[in-house]
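Chemist: my questions concern the predicted model and sequence given below.
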Amino acid sequence: MSNENQLSRAQSRSAARLAAVQALYQKDMEDIGISRLLIEFHEHRLGAEIEDNQYAKADRHFFDDIVMGTDKRRAEIDALIEDNLGEKWSIKRLDKTMLQILRAGCFELLARADVSTATIINEYVDVAHAFFDEAEAKFTNGLLDAAAKKVRV
């Protein structure tokens, strides 16, 4: 694979991760069915232009895998997140967007052995930066790193 193709693949996966977090947030807020949610994102969000903003082309297969896998393994993922929160924290206290970032990141740690731990953590820290300040990005880094130490050898 050429450097240009690798860069393009990395960018489309980054876009897929960001879109997956947005889709998971929407599913949590609206309790929309997965099939309908995926269709909506495929037809109206991934790579679309909305209000003069051009959304990056996202790897649809990768996006679908993250959204469907995170939804399917939600109880397992939430337990992993809960296990890595501080004593005074519970999953219910987390910001809804932060929760989706952590869920998607934990899903990849659990299910995507083809993606390095460092890549997963860095990518979701970048997603956190899109929504939050440095403190929350560091929180994302710390929690995903702790989770990785439990689920990856």
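Modeler: Cool, the structure landed. Residues are numbered from 1 along each chain as shown.
Chemist: only C-alpha atoms from now on, for both contacts and neighbour counts.
Modeler: Fine.
Chemist: tell me the contacts of residue 14?
Modeler: Taking CA atoms under 8 Å, 6 or more residues apart in numbering, we find residue 14 in contact with 58, 123.
Chemist: host element of it?
Modeler: helix 3-30 (DSSP states H and E).
Chemist: ok, now residue 77?
Modeler: Using DSSP H and E, residue 77 falls in helix 74-83.
Chemist: about what we covered before: for the helix or strand following the helix holding residue 14, which helices and strands make contact with it?
Modeler: Using DSSP H and E, the helix or strand that follows helix 3-30 in sequence is helix 34-44. Packing partners of helix 34-44 (3 or more CA pairs under 8 Å, 6 or more residues apart in numbering; DSSP states H and E): helix 3-30, helix 60-72.
Chemist: below is an additional structure, to be compared with the one above:
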Amino acid sequence: MSDSKSQGTQPGDGGSRRRSAARLAAVQALYEIDMSGAGLNGVIDEFLHKRWTGADLTDGEGVSLPEPDGNYFGLLLRGAHGRQADLDAMIDGALSGGYSVHRLEAVLRATLRVGTYELLDCPKVPARVVITEYVDLTGDFFLAKEPGLVNGVLDRLARTLRADEMAREAG
């Protein structure tokens, strides 16, 4: 597997927009797997070769989305899908008010799983970038309190999973 963590990150090259699109696609694909029971490899193939290819896709504000970074999409989706039980336990520990990940709406659950995976296994991406990306993504799907919930959960997890990074940032 290529090192997608270091690809497409130069300012002005669209790499960050392609990564944002990869995050969105990973959340959508994980949601599809969760809801339909579709197979991982089939969903990856469908997203990369059919759904996102040549499509005129826009975000919640009508801004045209680039084609996702396919390597990063695959990394996020495979990681979030493959470590789902571990991720769910972490998310459960970060939720307050007696909530569990399984009581959350399916898109919100997929968002938290992919975001948690990225915090856990993609240390080259700053925690604040991860949190901001998934809060923004949640805002494209929900208008109420859900972006705040994602912010709170991912922030709590970042303080545990990336304690040194978060301490340096705070101090």
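Modeler: Arrived safely. These numbers were taken from a predicted model, which means no experiment stands behind them.
Chemist: ok, back up a step: Provide the aligned range in the second structure for the helix holding residue 77 of the first structure.
Modeler: Aligned using TM-score structural alignment, helix 74-83 of the first structure spans residues 84-93 in the second structure.
Chemist: returning to that earlier point: quick one, the helix holding residue 77 of the first structure and helix 60-72 angle?
Modeler: Orientation check (axes from the mean of the first three to the mean of the last three CA atoms, to 10 degrees): helix 74-83 of the first structure against helix 60-72 gives 80 degrees.
Chemist: helix 74-83 of the first structure: how far from the chain's middle?
Modeler: 14 Å (CA atoms, centre = their mean, to the nearest Å).
Chemist: that one against the second structure, how far on average?
Modeler: Here the mean offset of helix 74-83 of the first structure against the second structure after fitting is 0.4 Å, by mean CA distance after the TM-score superposition for the first structure.
Chemist: list the buried residues of that helix.
Modeler: 74, 77-78, 80-83 (16 or more other CA atoms under 10 Å).
Chemist: same deal with stretch 45-53 of the second structure?
Modeler: By 16+ other CA under 10 Å, the buried positions in stretch 45-53 of the second structure come out as 47-48, 52.
Chemist: gap between the two ends of it?
Modeler: 11 Å (CA to CA, to the nearest Å).
Chemist: can you list contacts of it?
Modeler: In contact with stretch 45-53 of the second structure (CA under 8 Å, 6+ apart) are residues 25, 29, 67-68, 70.
Chemist: next, give me the two most distant ones among these.
Modeler: Spanning the widest gap among the contacts of stretch 45-53 of the second structure are 29 and 67, at 14.7 Å by CA to CA.
Chemist: closest to residue 112 of the second structure out of the buried residues of stretch 45-53 of the second structure?
Modeler: Once CA to CA is applied, the member of those that ends up nearest residue 112 of the second structure is residue 47, at 19.9 Å.
Chemist: so the residue most central in space within the first structure is in which element?
Modeler: With distances taken as CA atoms, centre = their mean, the residue of the first structure nearest its centroid is residue 104 (3.4 Å). If you go by DSSP H and E, residue 104 of the first structure is part of helix 96-111.
Chemist: how much does the helix or strand following that helix stray from the second structure?
Modeler: Moving toward the C-terminus from helix 96-111 of the first structure, the next helix or strand (DSSP H and E) is helix 117-131. When the second structure is superposed, helix 117-131 of the first structure averages 0.4 Å from its matched positions, counting by mean CA distance after the TM-score superposition for the first structure.
Chemist: find me the equivalent region of helix 117-131 of the first structure in the second structure.
Modeler: Under TM-score structural alignment, the match for helix 117-131 of the first structure is residues 127-141.
Chemist: what residues of that stretch count as buried?
Modeler: Buried residues in stretch 127-141 of the second structure (16+ other CA under 10 Å): 127-128, 130-139.
Chemist: repeat that for stretch 83-99 of the first structure.
Modeler: 83-85, 97-99.
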